[in-house]
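K.L.:
generate coordinates for the sequence data below:
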Amino acid sequence: MASPSFSMLQATLFGGVALLLSSCELLEFSPNDVRVSDTQQELTRKNLARLAAQPKPTGGDTLRFVFTTDSQRYYDELDPLVSSINQQRGVAFVLLGGDISDFGLSREMTWVQEKLDGLQAPYLTVVGNHDLVGNGRAAYQKLFGPLNYAFTYGDTRFILADTNGREYAFNGQVPNVPWLQQQLADTVGIRRQITVCHVPPFNEDFDPALTGPFARTLVQAPRLVFNLSGHIDKFGESEPYDDGVTYISGYSVQQRHYLLLTLWGQKHYKLDVIAY
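P.N.:
Alright, predicted model coming up:
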């Protein structure tokens, strides 16, 4: 058989290159790519819409929700977590306290999102410090939405704030204390309030210049029940500043425990630790 000519080899090579370029949409060139499908975008807005559409608490003002945190790379623990939460009665929604990812990759976030889609209740997230690594901020905003936001369910207001000061080189702007003050001051029709963040103010990754202003803001906040946080991978319930404000730190997903919180009245709550 005759050897292929040089022109034939050129045609084959150029044809292969053209095919490769025409198929570029099938390739992921960078782990920092933040492109996701339409169904994986604006998850905060979509879950808030689900929450608004479901019936409000009946039989009084009792509200029950779940708090878990720091899913990061603990994918094997997510299936039993979802299964356990789905067995709890009367759960209105689930809060995930940040560090959804480990390296700020959209692929990590979508892996967690695909697991959490198995929840019967809506879920809301707050951004963690690991979610801001690399292109993490853009990925988080693309998949979930705002870094700071608030919502009201029934007569309970939840304020979720970015407190990852170290990721902003302690620039004195994160957390956004004026925004937090404004949100907490809006109490029309509100019986009680809860703040949610990833890094608590007593941790070294919180901007030290803002620890005092943040803590004082919570002291002055009307109808505040407690502050929820993640990050430290250790459950705790305390008043670290002896100022009457309760700070609750949740279990990480890896620890295979989560918090089931039940609220009633203005500041009454019951905290159950659930193992799975």
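
K.L.:
only C-alpha atoms from now on, for both contacts and neighbour counts.
P.N.:
Noted.

K.L.:
please enumerate the strands of the stretch 1-150 of the chain.
P.N.:
Ranges of strands in the stretch 1-150 of the chain, per DSSP state E, counting those that start in this stretch, are 63-68, 94-96, 123-125, 149-153.

K.L.:
swap in the stretch 151-276 of the chain?
P.N.:
156-160, 192-196, 224-229, 236-238, 247-249, 257-264, 268-275.

K.L.:
re earlier: mind putting the strands of the stretch 1-150 of the chain into CSV with distance to residue 189?
P.N.:
Output for the strands of the stretch 1-150 of the chain, formatted as CSV (distance: least, C-alpha to C-alpha, whole Å):
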stretch, distance to residue 189
strand 63-68, 16
strand 94-96, 22
strand 123-125, 22
strand 149-153, 10
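
K.L.:
one more to line up against the first:
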Amino acid sequence: MKKNKTFLLSLFSLLFMYGCDLIDYHPYDVDISGETGINAKNMAKIESNCKGKTTIKFAVMGDSQRWYDETEQFVKHINRRNDIDFVIHGGDVSDFGITKEFLWQRDILNGLKFPYVVIIGNHDVLGTGEEVYTKVFGEDNFSFIAGNVKFVCLNTNAIEYDYSHPVPDFDFIENALADRKDEYSKTVFSMHVRPLIHEFNNNVAKVFHRYVKEAPGIQFCTAAHEHHLTAEAIFEDGIMYYGSDSMNHRSYLVFTINPERYEYEVVYF
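P.N.:
Here you go, the predicted model:
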């Protein structure tokens, strides 16, 4: 009996010492493997690639959560184009805020031949998702300039914060619009949840839109979240809010901004 106990203790010790790779860690850990800080690196590429351009063309998609095959097909489809400057993912790369969801989606999106940025979605805030998003992609509010257009990308997932966090963050918006003001003459706002949708803090929806319409050369706003295509001047003042479809519906939007106007198209794959 003593010999058997000694054998079992030795076996368990070996499994503990050498069997770590067999352990599946908690799905909400924040142990990140692979590339991090993606948005900052890609924003630098976007600004460099678009410097001096008077016409830019970019794609908007979103809600790739759980639709991995379709997202891979999107990457393959858009990579056949040669006219895209960058891609904006409108948020919800994850469904449950699980670490591996972020990493799987990141690895798929890294197959894009164009630089891309990812906006935080309401599902991306679940569990430890916000911490994972911050490590993998970056800050939840960010801005960049492409050609002569300032892109203001925002966390608008107010319902996930129970009003304990400034969502949307008006201080950030003010600072983003003031920063490098002499380098841009047009503005686009991008977010996951648009105003007048339940998950937006609609107590301040009109205030938010006032910031939008007072931005230099406002063009339009983009959003995701609703899982279907939308195009509406929701405040009836001519400023359009365009919503991208979820990836399972196999479509994305392409916008072109030139010196005279902007155009958009829906692309199916």
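
K.L.:
overlay the chains and give the TM-score.
P.N.:
TM-score of the superposed chains, computed with TM-score structural alignment, normalised by the length of structure 2, equals 0.93; 267 aligned residues with a C-alpha RMSD of 1.8 Å.

K.L.:
coming back round to it: quick one: closest of the strands of the stretch 151-276 of structure 1 to residue 98 of structure 1.
P.N.:
Closest of these to residue 98 of structure 1 is strand 224-229, at 8.4 Å (criterion: C-alpha to C-alpha).

K.L.:
aligned to residue 85 of structure 2, what sits in structure 1?
P.N.:
Mapped onto structure 1 by TM-score structural alignment, residue 85 of structure 2 lines up with residue 92.

K.L.:
same check, this time on residue 135 of structure 2
P.N.:
That one, residue 135 of structure 2, aligns with residue 142 by TM-score structural alignment.

K.L.:
and the match of residue 85 of structure 2, what does it touch?
P.N.:
51, 63-65, 121-122 (C-alpha atoms under 8 Å, 6 or more residues apart in numbering).

K.L.:
please apply the same query to residue 155 of structure 1.
P.N.:
Here residue 155 of structure 1 is in contact with 61, 189-192 (C-alpha under 8 Å, 6+ apart).

K.L.:
rerun that using 10 Å as the cut-off
P.N.:
56-57, 61-63, 187-193, 266 (C-alpha atoms under 10 Å, 6 or more residues apart in numbering).

K.L.:
drop anything exposed from those.
P.N.:
Taking 16 or more other C-alpha atoms under 10 Å as the criterion, what is buried in those is 57, 62-63, 187, 190-193, 266.

K.L.:
how about CSV for these, with distance to residue 153 of structure 1 added?
P.N.:
As requested, these are exported to CSV (distance: C-alpha to C-alpha, whole Å):
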residue, distance to residue 153 of structure 1
57, 9
62, 11
63, 9
187, 13
190, 9
191, 11
192, 11
193, 10
266, 14
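
K.L.:
what's the closest of those to residue 168 of structure 1?
P.N.:
Nearest to residue 168 of structure 1 among those, with distances taken as C-alpha to C-alpha, is residue 193, at 27.1 Å.

K.L.:
and that closest one, how far from residue 41 of structure 1?
P.N.:
Residue 193 of structure 1 sits 28 Å away from residue 41 of structure 1, going by C-alpha to C-alpha, to the nearest Å.

K.L.:
check residue 161 of structure 1 too.
P.N.:
Taking C-alpha to C-alpha, one finds residue 161 of structure 1 at 20 Å from residue 41 of structure 1.
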